[in-house]
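Engineer: Attaching a predicted model along with its sequence, questions to come.
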Amino acid sequence: MSDSSKTTRGVVLTLIGGTFWGFSGTCAKFLMDGYGLDPVWIVAVRQFFAGWLFLALACASPRDRESLRGLAAARGGGWRGLAMLVATAACMMLNSVCYNVAVKLTNSATATVLQTLALVVLMVYACVRARRSPRRRELAGLALALGGTFLIATGGDPSHLSMPLDGLLWGIATCFTYALYSAVPEGLLKRWGSPVVNAVTMLASGTVLMLATRPWESAPAFDAAGIAGVVAIVVVGTFLAYALYMQGVKDLGPLRASMLGTSEPIAATVFSVLWLGTMFAPTDLAGFVMIIVMVYLTA
């Protein structure tokens, strides 16, 4: 495949993957509001079944099958590598739960934008680790992130919050847990590849949540729309979203992919308005734009 074709494929797949991620949050909001599903119920089901889909994808590749065998034999890092897998699964679980609770208490667009602030956390971490001061672009990005968060949280009036306090706190927790989930598995991804790491960690966290919450005992009486929503959030909002986005990262590199990944909060906003009829104040939209611009400055 030529470089231009590879770039075109990467752009298309990254945009689609980010859009599917944005759809995922809105679909979760639809299921929670329409069927009374608990956020942890959704996380358990989507991670467990998406984990099996990722495992099937990994088994289809000879290279990934070899990585799975090495992982099962505790090679390529030994028990320390397995411990890092456990830590990655825990970070994935925490981030997914925090995000879904934030979606329930606010909306998918706000929760997604607050999660995007993880880039600021990672930027600060990189500066501390490298023992350097932030660059001008990074400082500008930090100012935009703080200003955007202020507008979303207060509507421009510092005397009151325009969203529930617990929604804001869960959104901030989503930001920090996403930063952890982004940083912890770096070595694992290089050693075993993203399909294997994602399959094992997602299946592990999903299994733990399934056993802890026993979602089959509290499943509501789904109609056709509810069943379609559950299937869509597993297949489209989780499996396809991640698979397409990661292929985009391979084709474009992490920098360009992260910029195109801003399609996620944009898509979440559009889906929230068109599907669920969510109304946003001008200050909310201004805050969203400021945080999206922050991505371009800090990526």
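Structural biologist: Yep, that arrived. This is a predicted model, so every value here is computed, not measured. Numbering: from 1, shown residues only.
Engineer: all contacts plus neighbour counts: C-alpha atoms, from now on.
Structural biologist: OK.
Engineer: so what's residue 298 up against?
Structural biologist: Residues counted as contacts of residue 298 (CA atoms under 8 Å, 6 or more residues apart in numbering) are 119-120, 123, 137-138, 141.
Engineer: Closest one of these to residue 234?
Structural biologist: Using CA to CA, residue 119 comes nearest to residue 234 of the contacts of residue 298, at 25.6 Å.
Engineer: Next up, identify which helix or strand the closest one is on.
Structural biologist: Using DSSP states H and E, residue 119 falls within helix 118-130.
Engineer: Off-centre distance for the next helix-or-strand element following that helix?
Structural biologist: Per DSSP H and E, the first helix or strand lying C-terminal to helix 118-130 is helix 136-154. Remark: helix 136-154 is offset 20 Å from the chain centroid, using CA atoms, centre = their mean, to the nearest Å.
Engineer: and for helix 136-154, what are the contacting residues?
Structural biologist: The contact list for helix 136-154 (CA under 8 Å, 6+ apart) reads 110, 114, 117, 120, 123, 156, 160-163, 168, 283-284, 286-291, 293-295, 297-298.
Engineer: So which elements touch the helix holding residue 119?
Structural biologist: helix 136-154, helix 165-183, helix 282-298 (3 or more CA pairs under 8 Å, 6 or more residues apart in numbering; DSSP states H and E).
Engineer: I'd like to check the angle between it and helix 282-298, please.
Structural biologist: Using axes from the mean of the first three to the mean of the last three CA atoms, to 10 degrees, the direction of helix 118-130 lies 30 degrees away from that of helix 282-298.
Engineer: Tell me the buried residues in helix 118-130?
Structural biologist: 118-124 (16 or more other CA atoms under 10 Å).
Engineer: what's the answer for stretch 267-280, then?
Structural biologist: Result for stretch 267-280 [16+ other CA under 10 Å]: buried residues 267-272.
Engineer: got the contact list for stretch 228-241?
Structural biologist: In this structure, residues lying in contact with stretch 228-241 by CA under 8 Å, 6+ apart are 16-25, 27-28, 30-31, 45-47, 49-50, 53-54.
Engineer: quick one: the helices in the stretch 1-150 of the chain?
Structural biologist: 3-35, 39-59, 62-72, 78-105, 108-116, 118-130, 136-154 (DSSP state H, counting those that start in this stretch).
Engineer: need the helices and strands packed on helix 118-130 in TSV with distance to residue 249, can you?
Structural biologist: TSV is the format used below for the helices and strands packed on helix 118-130 (distance: least, CA to CA, whole Å):
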stretch	distance to residue 249
helix 136-154	22
helix 165-183	14
helix 282-298	16
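Engineer: Please compare the first structure with the one that follows:
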Amino acid sequence: MYRRKGILLVITGAIFWGIGGTVTKKLFQQYPIDVNWLVTIRLLIAGFLLLTVQFFGKDRSQILGVWKTRRIAIHLVIFGLLGMLAVQYTYMASIKHGNAAVATLLQYLAPVMIIVYLLFRKQTVLTRNDLLTVSLALVGCFFLLTNGSISQLSVPTLAIVWGVLSGIALAFYTLYAVPLLKQYDSLVIVGWAMIIGGIALSFIHPPWEMDFKSLTLEAYSYLVFVIIFGTMFAFWFYVESLQSLSPKESSLLGSIEPLAAVLTTVFWLKEPFGFFQWVGTVCIIGMILILALGKDSSSKTNQLSNNEKPLRVS
């Protein structure tokens, strides 16, 4: 029953992430919502809620304890700005200029970027799985972005640029968080990172500078879903699943996220999706499954995968 609970939690969280991206696109389509404002309000509220969960459910002393060591505090601030904020902003910007399906799938290039980084640092060796996943990623992106035609892109250029930047930011986010996660709970690290990112972006677009009268009840319901379900609950459920599932199992089940994003984008928002874009989608989801199921190629990689707690931020 404990294991079944973990499976249910990670699947539910992944579905929330995928649908949350599509709901965000709906907001951008129908209401005058600025990307900066949405990212700011999403980070601040979700971060506060995550720290609240930590306060009532786990070791509350960690909430302030993370700031007592200067080195860790600086590390956390960098993680909040260049990791959390960068991932959230680039992902939302990609949705704004394109759609949730493409943004989510491009963000899932992060594992390939991590493989390349580890190879460059000589922390792993190139395997058949690595070659297969990189090939699937490149082929998948080609079909996804061109729909099989090299004459023109089927996705706006800005959506592609922001999507690729989102993948780079997610790769940095995942690798840079390792030392922090060895000392503090994920809820504390991610909660504070969200608040740091939200405060920083508030200087560019304060959360109170918004034409709230232009928002309908439907818009507020979408905002609640994006912030509460698509961010706070999604991450909480994913973290809780790690109590009964291995990181590899959680990552595998989490691959439902891009599928949920694609399906809701096509069938709810009625976004056009060509045959070759579906082929590209299958290639990228296949890459995710291979990465989640494949065995690590070196002892360092094994140690990394056993000790790290994967973070989710979509």
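Structural biologist: Great, that's in hand. Please read all numbers here as calculations on a predicted model, not as lab measurements.
Engineer: Kindly provide the TM-score of these chains.
Structural biologist: For these two chains in superposition, a TM-score of 0.93 is obtained (TM-score structural alignment, normalised by the length of the first structure); 290 aligned residues with a CA RMSD of 1.4 Å.
Engineer: average distance between the helix holding residue 119 of the first structure and the second structure?
Structural biologist: Overlaying the second structure shows helix 118-130 of the first structure at a mean distance of 1.8 Å from the equivalent residues (mean CA distance after the TM-score superposition for the first structure).
Engineer: which residue of the first structure sits farthest from its center?
Structural biologist: In the first structure, the residue that sits farthest from the middle, by CA atoms, centre = their mean, is residue 159; the gap is 31.4 Å.
Engineer: give the contact list for it.
Structural biologist: Residue 159 of the first structure touches nothing, counting by CA under 8 Å, 6+ apart.
Engineer: what about it, which SS state?
Structural biologist: Three-state call for residue 159 of the first structure (DSSP: H, G, I helix; E, B strand; the rest coil): coil.
Engineer: so how far is residue 114 of the first structure from it?
Structural biologist: Distance of residue 159 of the first structure to residue 114 of the first structure, given as CA to CA, to the nearest Å: 21 Å.
Engineer: for residue 163 of the first structure, same thing?
Structural biologist: 13 Å.
Engineer: When the two are compared, which one has more neighbours?
Structural biologist: Taking other CA atoms under 10 Å, residue 163 of the first structure and residue 114 do not tie; residue 114 has more neighbours (27 against 16).
Engineer: who's in contact with the equivalent of the more buried one over in the second structure?
Structural biologist: Counting by TM-score structural alignment, residue 114 of the first structure lines up with residue 106 in the second structure. By CA under 8 Å, 6+ apart, the residues touching residue 106 of the second structure are 141, 160, 163-164, 166-167.
Engineer: Just tell me the aligned range of stretch 137-154 of the first structure in the second structure.
Structural biologist: Against the second structure, stretch 137-154 of the first structure falls on residues 129-146 (TM-score structural alignment).
Engineer: Make CSV from the helices of the stretch 1-150 of the first structure and add distance to residue 192 of the first structure to it.
Structural biologist: Converted to CSV, these look like this (distance: least, CA to CA, whole Å):
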stretch, distance to residue 192 of the first structure
helix 3-35, 22
helix 39-59, 11
helix 62-72, 5
helix 78-105, 10
helix 108-116, 26
helix 118-130, 23
helix 136-154, 32
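Engineer: do you know which of the ones you listed lies nearest residue 212 of the first structure?
Structural biologist: That would be, of the helices of the stretch 1-150 of the first structure and by CA to CA, helix 39-59, which comes in at 9.1 Å.
Engineer: Check the mean deviation of that closest one from the second structure.
Structural biologist: Looks like 0.9 Å for helix 39-59 of the first structure (mean CA distance after the TM-score superposition for the first structure).
Engineer: What span of the second structure is that helix aligned with?
Structural biologist: Counting by TM-score structural alignment, helix 39-59 of the first structure falls onto residues 35-55 of the second structure.
Engineer: Check the offset of the matching stretch from the chain's centre.
Structural biologist: Using CA atoms, centre = their mean, the offset of stretch 35-55 of the second structure from its chain centre is 15 Å.
Engineer: Contacts for that stretch next, please.
Structural biologist: By CA under 8 Å, 6+ apart, stretch 35-55 of the second structure touches 60, 63, 88-89, 92-93, 96, 187-188, 190-195, 197-199, 201-202, 204-207, 209-210, 226-228, 231-232, 236.
Engineer: Report the buried members of those residues.
Structural biologist: For the contacts of stretch 35-55 of the second structure, a burial check counting by 16+ other CA under 10 Å picks out 63, 88-89, 92-93, 96, 187-188, 190-195, 197-199, 201-202, 205-207, 226-228, 231-232, 236.
Engineer: which ones among those residues are found in helices?
Structural biologist: Residues of those located in helices (DSSP state H): 63, 88-89, 92-93, 96, 187-188, 190-195, 197-199, 201-202, 236.
Engineer: follow-up on the earlier one: relative orientation of the helix holding residue 119 of the first structure and helix 165-183 in degrees?
Structural biologist: 50 degrees.
Engineer: For residue 250 of the first structure, see how far away the spatially closest residue to residue 161 of the first structure that is not a sequence neighbour is.
Structural biologist: Using CA to CA, 6 or more residues apart in numbering and skipping residues adjacent in sequence, the residue nearest residue 161 of the first structure is residue 154, 4.4 Å away. Separation of residue 154 of the first structure from residue 250 of the first structure (CA to CA): 39 Å.
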